[in-house]
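Undergrad: sequence first, predicted model second:
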Amino acid sequence: MWDPNKYLAFADHRGRPFYELLSRVDARSPRRVVDLGCGPGNLTVSLAERWPDAVLEASDSSPEMVEAARERGLDASRQDVRDWTPEPDTDVVVSNAALQWVPEHRELLRRWPTQLPSGAWIAVQVPGNFDAPSHTIVRALASSDRWSRLLPDVPFRESKVVDDPTDYAGLLADAGCAVDAWETTYVQQLTGENPVLEWITGTALRPVKDALAAPEWDRFRDELVPLLDAAYPRRPDGSTFFPFRRIFVVAQVQ
């Protein structure tokens, strides 16, 4: 289950890549704009503001996220991105921090250009930090003798969950698109108690939380605290620097 409130705790940090992604989409008067993996809809609403004459289509696989998006006035639907097929008038497809959850996303990126009209835009952003301490520490703790028996089936994501920008550029160029791909490492300055733990609780730790009963979940978090503190030390001003690599690709169907 997704917790929209936990996800939104770092809304400003999570929103910046979305706006930088969309800044490279030069669609003037799109007929239909689609947000695949719209989450709680806090970023999706900006698509309606940018293109007020377009039909806005939003979907997410999480019922909690869809409910939160609907509370923002969006006509969001629950849908697995793998089942999505573009309507003939789809001119912009956005997927922000969602495709990393879909092992088959490379096939989707090959397929969509064949289904979209000429001139349509595809804009995708995924995190590229699966080898960062925030993820490797969680995987190491979960595989320890103490926790492995309680977490035997949790699908921890390894480094090759996503590809490098060059790989995505090649994939979409081979599919007949003009491509703009890049990566950025944001040094997020986080504040508060255990900020890195709170950050990953809304995303990477979600499968762990789902697999554990409340007392075990609390103990797992408690054991993570000193490990994350060592990897991400607190600065003299009380803040914590959290490097976060993001991968971007914007493609236009030719």
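TA: Nice, I can see it. Note that the structure is predicted; figures quoted are calculated from it, not measured.
Undergrad: every contact and neighbour count from this point should use C-alpha atoms.
TA: Fine.
Undergrad: all helices of the stretch 101-250 of the chain, in order?
TA: Assigned helices in the stretch 101-250 of the chain, in chain order: 105-115, 133-142, 145-148, 165-174, 195-201, 206-211, 214-231 (criterion: DSSP state H, counting those that start in this stretch).
Undergrad: presented hereafter is structure B, for comparison with structure A:
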Amino acid sequence: MTPKPTRYHPNIIITGTPGCGKTSLSRNLLQTLPKSDYKHYNISELAKERDCIESYDKERDTGVVDEDKLLDGLENDLRDGGAIVDWHCCDIFPKRLIDLVVVLRTETALLYDRLKERKYSDKKIEENMDCEIMEVILNDANQAYNEEIVITLNSNNDDDMKENQARIEAWIEMWRKDHEEGVTNEISEYYNDSEQEQLSEDGEDGSESKDDDSSEEEGEEEEEEEEEEEEEEEEEEDEEEPAKKKKKV
């Protein structure tokens, strides 16, 4: 199948610590969104279906996913658009193919009870609780993607779930209105667009004023002159008092 160059429906990551309601929210969204346009990708299940589990971590009681193999198979799905990606890990997916990252947060007392109900080991519960308290997944999301597409939503009860679903559906509707001609999937076009946006922020024609350019050049020349003077002084000092050389081990 030929990879699609453009997508007309947004790709959304629903992420967060295990037990925060990612899968429930994803499934609820699929019940109201057009099934022909949107699909739920539960990565934990998908990795098993597509034989992407490379090993098993007995200590953490979890499978270790071959991320390269997973992404090789998932890229065309993301190019189609309309992917609701549900996983606790969010920072491995290509930046150019993701339009919204939803990080779900749950109060620690509630999260503990949910993980206990899943019969997680004490060690596994402790690790996940630490992850939630330290905001590990939120930090990963902000580092991997532009912060303006990363949102945090509380996920403590049914009311939160309904409100989160409504907010995401409203965002999808707005995204589609803003991108009627679609969004590129191609690496070169994506980065060209990003560079053009940055240039437009610097000036209308993508360049700074001549005065700014000349002042920058003058500043650089002054810095070079100062560096040359410092080098000459150092050479004179070296001639007067030769320093002993040491080898780095």
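TA: Nice, thanks for sending it over. Owing to the predicted nature of the structure, the values given are computational and were not obtained by experimental measurement.
Undergrad: TM-score for these two?
TA: The TM-score (TM-score structural alignment, normalised by the length of structure 2) is 0.33; 138 aligned residues with a Cα RMSD of 5.9 Å.
Undergrad: can I get the helices of the stretch 101-250 of structure 1 in TSV with distance to residue 187 of structure 1?
TA: Converted to TSV, the helices of the stretch 101-250 of structure 1 look like this (distance: least, Cα to Cα, whole Å):
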stretch	distance to residue 187 of structure 1
helix 105-115	27
helix 133-142	14
helix 145-148	31
helix 165-174	19
helix 195-201	12
helix 206-211	23
helix 214-231	14
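Undergrad: distance of residue 43 of structure 2 from residue 53 of structure 2?
TA: In this view, residue 43 of structure 2 and residue 53 of structure 2 are 11 Å apart by Cα to Cα, to the nearest Å.
Undergrad: swap in residue 63 of structure 2?
TA: Taken as Cα to Cα, the span from residue 63 of structure 2 to residue 53 of structure 2 is 6 Å.
Undergrad: of the two, which one has the most company?
TA: In this comparison of residue 63 of structure 2 against residue 53, neighbours counted by other Cα atoms under 10 Å, the higher total goes to residue 53 at 19 against 16.
Undergrad: now for the more buried one: which residues touch it?
TA: 47, 63-66 (Cα atoms under 8 Å, 6 or more residues apart in numbering).
Undergrad: out of these, who's nearest residue 32 of structure 2?
TA: Taking Cα to Cα as the measure, residue 32 of structure 2 lies nearest residue 47 of those, at 25.7 Å.
Undergrad: the closest one sits in which helix or strand?
TA: helix 43-49 (DSSP states H and E).
Undergrad: ditto for residue 151 of structure 2
TA: Per DSSP H and E, residue 151 of structure 2 falls inside strand 150-154.
Undergrad: is residue 103 of structure 2 in a helix, a strand, or coil?
TA: strand (DSSP: H, G, I helix; E, B strand; the rest coil).
Undergrad: burial check on it, number of neighbours?
TA: 25.
Undergrad: show the contacting residues for it.
TA: 14-16, 137-138, 141, 150-153.
Undergrad: quick revisit: list the contacts of the strand holding residue 151 of structure 2.
TA: 100-106, 138, 141-142, 160, 164.
Undergrad: derive a PyMOL selection command for the buried subset of the residues you listed.
TA: Command for PyMOL, covering only those of those found buried under the criterion 16 or more other Cα atoms under 10 Å:
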select buried, resi 100+101+102+103+104+105+106+138+141+142+164
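Undergrad: what's the closest of the contacts of strand 150-154 of structure 2 to residue 236 of structure 2?
TA: Nearest to residue 236 of structure 2, judged by Cα to Cα, of the contacts of strand 150-154 of structure 2 is residue 142 at 50.4 Å.
Undergrad: and the closest residue to that closest one other than its chain neighbours, how far from residue 67 of structure 2?
TA: The spatial neighbour of residue 142 of structure 2 that comes closest, neighbours along the chain excluded (Cα to Cα, 6 or more residues apart in numbering), is residue 150 at 6.7 Å. Distance from residue 150 of structure 2 to residue 67 of structure 2, counting by Cα to Cα: 22 Å.
Undergrad: same check, this time on residue 15 of structure 2
TA: Residue 15 of structure 2 sits at a distance of 16 Å from residue 67 of structure 2 (criterion: Cα to Cα).
Undergrad: between those two, which one's more packed in?
TA: More crowded of residue 15 of structure 2 and residue 67, by other Cα under 10 Å: residue 15, with 26 against 14.
Undergrad: give the other helices and strands that the helix or strand where the more buried one lies contacts.
TA: Assigned by DSSP H and E, residue 15 of structure 2 belongs to strand 12-16. Using 3 or more Cα pairs under 8 Å, 6 or more residues apart in numbering; DSSP states H and E, the elements in contact with strand 12-16 of structure 2 are helix 22-32, strand 83-86, strand 100-105, helix 136-144.
Undergrad: quick one, strands of structure 2?
TA: According to DSSP state E, structure 2 carries its strands in the segments 6-7, 12-16, 39-42, 53-57, 62-65, 83-86, 100-105, 150-154, 183-184.
Undergrad: which one of these lies closest to residue 112 of structure 2?
TA: Here strand 100-105 is closest among the strands of structure 2 (Cα to Cα), at 12.7 Å.
Undergrad: helix 136-144 and the closest one, what's the angle between them?
TA: Angle of strand 100-105 of structure 2 versus helix 136-144, following axes from the mean of the first three to the mean of the last three Cα atoms, to 10 degrees, is 160 degrees.
Undergrad: quick one: contacts for residue 35 of structure 1?
TA: Residue 35 of structure 1 sits next to 44, 56-59, 93-96 when contact means Cα under 8 Å, 6+ apart.
Undergrad: go through the residues you listed and name the one nearest residue 112 of structure 1.
TA: Nearest to residue 112 of structure 1, judged by Cα to Cα, of these is residue 93 at 9.2 Å.
Undergrad: which of the strands of structure 2 sits most buried?
TA: Highest mean neighbour count of the strands of structure 2: strand 12-16, a mean of 26 (counted as mean count of other Cα atoms under 10 Å).
Undergrad: still on that earlier bit, roughly how far apart are the residue nearest to residue 142 of structure 2 and residue 102 of structure 2?
TA: 6 Å.
Undergrad: same check on residue 199 of structure 2?
TA: Noted for residue 199 of structure 2: a distance of 29 Å to residue 102 of structure 2, by Cα to Cα.
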